[in-house]
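**Student:** okay, structure incoming, though there's no sequence with it:
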C-alpha cells in the first residue's frame, strides 16, 4: 500500500513538472538563459545549475526529488524490501528500520540455510571404524604350557611387542622352557642379538617370503665381518621357522674394501 502511494506521489510530481516545463520562461529571463547556455557550454551539468535562475533551479530540484521518490517506490515494491504496513505508519524514517530488519532476517535465513547444509554433511557415527588389527589371527599367541612359552611380535602394535629384540630381551635368563617368538608378517628393520644367557629360543615367522629381519651393516661400518650380521645368535638350542634373514647393504663395486655383509651368524 505504501509503495503504491509513493508511486502516485512521484507520478503527480512528474505531471506537474511536465506541465511547468511546457510553459515558456518569462521574457526577462530569456536573455539570462541565453547567457547561461553560452557560459556553460564548456562546463559540466553540475556547474550549469549554479548559473540557473531560482525558478529553474526549483524545477530541477523537484524533478530530482520526483525521480528519487520513484526509485524508492520501485525498491519498496520488491519482495526483498517488503515490510508490514505498520512500519510506515508512525514515522516516514521508519522505512530505514524496516530495511534494516529485512536485511537482518535475510542474513539470518542465509546463515540458517548454511547451518543446515553443513549439518547434512556431518559424517555419520554409525559407521564402523576399521582396525588395523582386524584381520589378526585369533588365538595368537597360544597359551603357555609347562614346556613352552609364547611371545607375540607385530610391527603395527597388535601384539605385546613391536620389535623382535624387545621380545628377546623379555625372556628370562637361562630359561629351561622353549620360548617361541611368534612374528607377524612384515619386514622388521632391526639388528637382533641373542646372547648366551637366552637359550632355547625359536623365531617363528609366517613364511620366508612374508616375514623377514633385515639390517644394512658391512664389515666397514661394524668394524669387522664378525660383527656385521643382521641376526647374531650366541644362545644354544636356537631354532628358526618360516622366516628370512637379510642384509640389505648396498651391492659393493669392484675394488671396494670392507663391503662384506652378513645376514645371520650362529
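**Tutor:** Arrived safely, thanks for sending. Just so we're clear, the structure is a prediction, and the values are computed from it rather than from any experiment.

**Student:** make it CA atoms for all contacts and neighbour counts henceforth
**Tutor:** OK.

**Student:** quick one: contacts for the closest residue to residue 77 other than its chain neighbours?
**Tutor:** In space, and not counting its chain neighbours, residue 77 is closest to residue 3: 5.5 Å by Cα to Cα, 6 or more residues apart in numbering. With contacts defined as Cα atoms under 8 Å, 6 or more residues apart in numbering, residue 3 is in contact with 73-74, 76-77.

**Student:** and residue 3, how far from residue 246?
**Tutor:** 89 Å (Cα to Cα, to the nearest Å).

**Student:** distance of residue 67 from residue 73?
**Tutor:** 10 Å.

**Student:** my error: substitute residue 154 in the last question.
**Tutor:** Counting by Cα to Cα, the gap from residue 154 to residue 73 is 78 Å.

**Student:** the chain: helices as residue ranges?
**Tutor:** 2-22, 27-39, 45-50, 54-77, 94-120, 164-170 (DSSP state H).

**Student:** export those helices to CSV and tack on distance to residue 226?
**Tutor:** Below are the helices of the chain laid out as CSV (distance: least, Cα to Cα, whole Å):
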stretch, distance to residue 226
helix 2-22, 101
helix 27-39, 111
helix 45-50, 101
helix 54-77, 94
helix 94-120, 65
helix 164-170, 19
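
**Student:** rewinding a little: and residue 67 and residue 73? Which one has more around it.
**Tutor:** Each of residue 67 and residue 73 has its neighbours counted (other Cα atoms under 10 Å); residue 73 has more, 20 against 16.

**Student:** isn't that one right next to residue 6, touching?
**Tutor:** Yes: with contact defined as Cα atoms under 8 Å, residue 73 counts as touching residue 6 (5.3 Å).

**Student:** and residue 56, how many neighbours?
**Tutor:** Residues near residue 56, counting by other Cα under 10 Å: 16.

**Student:** list the contacts of it.
**Tutor:** Residue 56 neighbours (Cα under 8 Å, 6+ apart): none.

**Student:** for residue 64, see how far away it is.
**Tutor:** 12 Å.

**Student:** try residue 33
**Tutor:** From residue 33 over to residue 64 (counting by Cα to Cα), the distance is 20 Å.

**Student:** okay, one more to line up with it:
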C-alpha cells in the first residue's frame, strides 16, 4: 500500500512539474468590444476589424453588443483568426443599402481565412438604379 501511495505521489509531482508543462503552448486571444453607445473599444464594427494587426497570428474575439449597425463590412485577407460574435441570437443586425446588383453591394465581405461569425443577422437592401 505504501508503494502505491508513493507512485501516485511521484506521478502527481511529475505531472505538475514545469518540465511536464513545457510542451504545452499557451495561446492568448485579443478581445475587442463594439458598442454603439460608446461603452466599448469601438462604436463601429469595421473600426474594430481595422484595429486587428495585419498578418495577425492570434485569435481575435470581437464582441458586438446588440443593436442595428448600418455598415458595409470587409474582413481583409491579411486579418485571419477573427471571431465576430453578437451576444445573443437576433440581437446584432448588420445592415446596408446600396444601388446596383447584389454582387457589387455586399453588406458583409470576408476575404480572410479562419473567420467565424455567430449570432449575427446580415441584411442588404438594394435599390434599383
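**Tutor:** Structure's in. What do you need? For clarity, every value in this text was computed on a predicted model and none was experimentally measured.

**Student:** can you pull out the strands in the second structure?
**Tutor:** 29-34, 59-64, 67-70, 73-75, 82-86, 92-99, 108-110, 116-118, 121-127 (DSSP state E).

**Student:** mean deviation of the first one from the first structure?
**Tutor:** Going back to what we said before, that points to strand 29-34 of the second structure. Its aligned residues in the first structure lie a mean 0.7 Å from strand 29-34 of the second structure after superposition (mean Cα distance after the TM-score superposition for the first structure).

**Student:** likewise for the fifth one?
**Tutor:** Once the two models are superposed, strand 82-86 of the second structure sits on average 0.6 Å from its counterpart in the first structure (mean Cα distance after the TM-score superposition for the first structure).

**Student:** what sits closest to the equivalent of residue 190 of the first structure over in the second structure if chain neighbours are left out?
**Tutor:** Aligning on TM-score structural alignment places residue 190 of the first structure opposite residue 71 in the second structure. Leaving aside its chain neighbours, residue 71 of the second structure sits nearest to residue 96 (5.7 Å; criterion: Cα to Cα, 6+ apart).

**Student:** distance-wise, check the counterpart of that neighbour in the first structure relative to residue 190 of the first structure.
**Tutor:** Aligned counterpart of residue 96 of the second structure in the first structure: residue 215 (TM-score structural alignment). Residue 215 of the first structure is 6 Å from residue 190 of the first structure, where distance means Cα to Cα.

**Student:** neighbour count winner among these two?
**Tutor:** In this view residue 215 of the first structure and residue 190 are compared by other Cα under 10 Å, and residue 215 has more residues nearby, 22 against 15.

**Student:** so the more buried one sits against residue 248, correct?
**Tutor:** Yes: here residue 215 of the first structure reaches residue 248: they are 5.9 Å apart, a contact under Cα under 8 Å.

**Student:** list the contacts of the residue most central in space within the second structure.
**Tutor:** Residue closest to the average C-alpha location in the second structure (Cα atoms, centre = their mean): residue 83, at 1.9 Å. Residue 83 of the second structure makes contacts with 59-62, 115-118, as judged by Cα under 8 Å, 6+ apart.

**Student:** cool, and residue 79 of the second structure?
**Tutor:** 52-56, 112-113.

**Student:** try it again at 10 Å.
**Tutor:** Counting by Cα atoms under 10 Å, 6 or more residues apart in numbering, residue 79 of the second structure touches 49-58, 60, 110-115.

**Student:** just the buried residues of these.
**Tutor:** 49, 52, 58, 60, 115 (16 or more other Cα atoms under 10 Å).

**Student:** with adjacent residues omitted, what lies nearest to the first one?
**Tutor:** What it means is residue 49 of the second structure. residue 75 (6.8 Å).

**Student:** on that earlier part again, shared neighbours of residue 67 and residue 73 of the first structure, anything?
**Tutor:** residue 10.

**Student:** rewinding a little: shared neighbours of residue 215 and residue 190 of the first structure, anything?
**Tutor:** Shared contacts of residue 215 of the first structure and residue 190, counting by Cα under 10 Å, 6+ apart, come down to 230-231.

**Student:** what about residue 128 of the second structure, neighbour count?
**Tutor:** 8.

**Student:** any figure for the gap between it and residue 15 of the second structure?
**Tutor:** 66 Å.

**Student:** what's the answer for residue 78 of the second structure, then?
**Tutor:** From residue 78 of the second structure to residue 15 of the second structure the distance is 39 Å (Cα to Cα).

**Student:** same question for residue 74 of the second structure.
**Tutor:** Residue 74 of the second structure is 46 Å from residue 15 of the second structure, by Cα to Cα.

**Student:** how about stretch 37-55 of the second structure, aligned to which bit of the first structure?
**Tutor:** Taking TM-score structural alignment, stretch 37-55 of the second structure hits residues 156-174 over in the first structure.

**Student:** who does the longest helix seen in the second structure touch, helix- and strand-wise?
**Tutor:** Identified as the longest helix of the second structure according to DSSP H is helix 2-15. Under the contact criterion of 3 or more Cα pairs under 10 Å, 6 or more residues apart in numbering; DSSP states H and E, helix 2-15 of the second structure touches helix 18-21.
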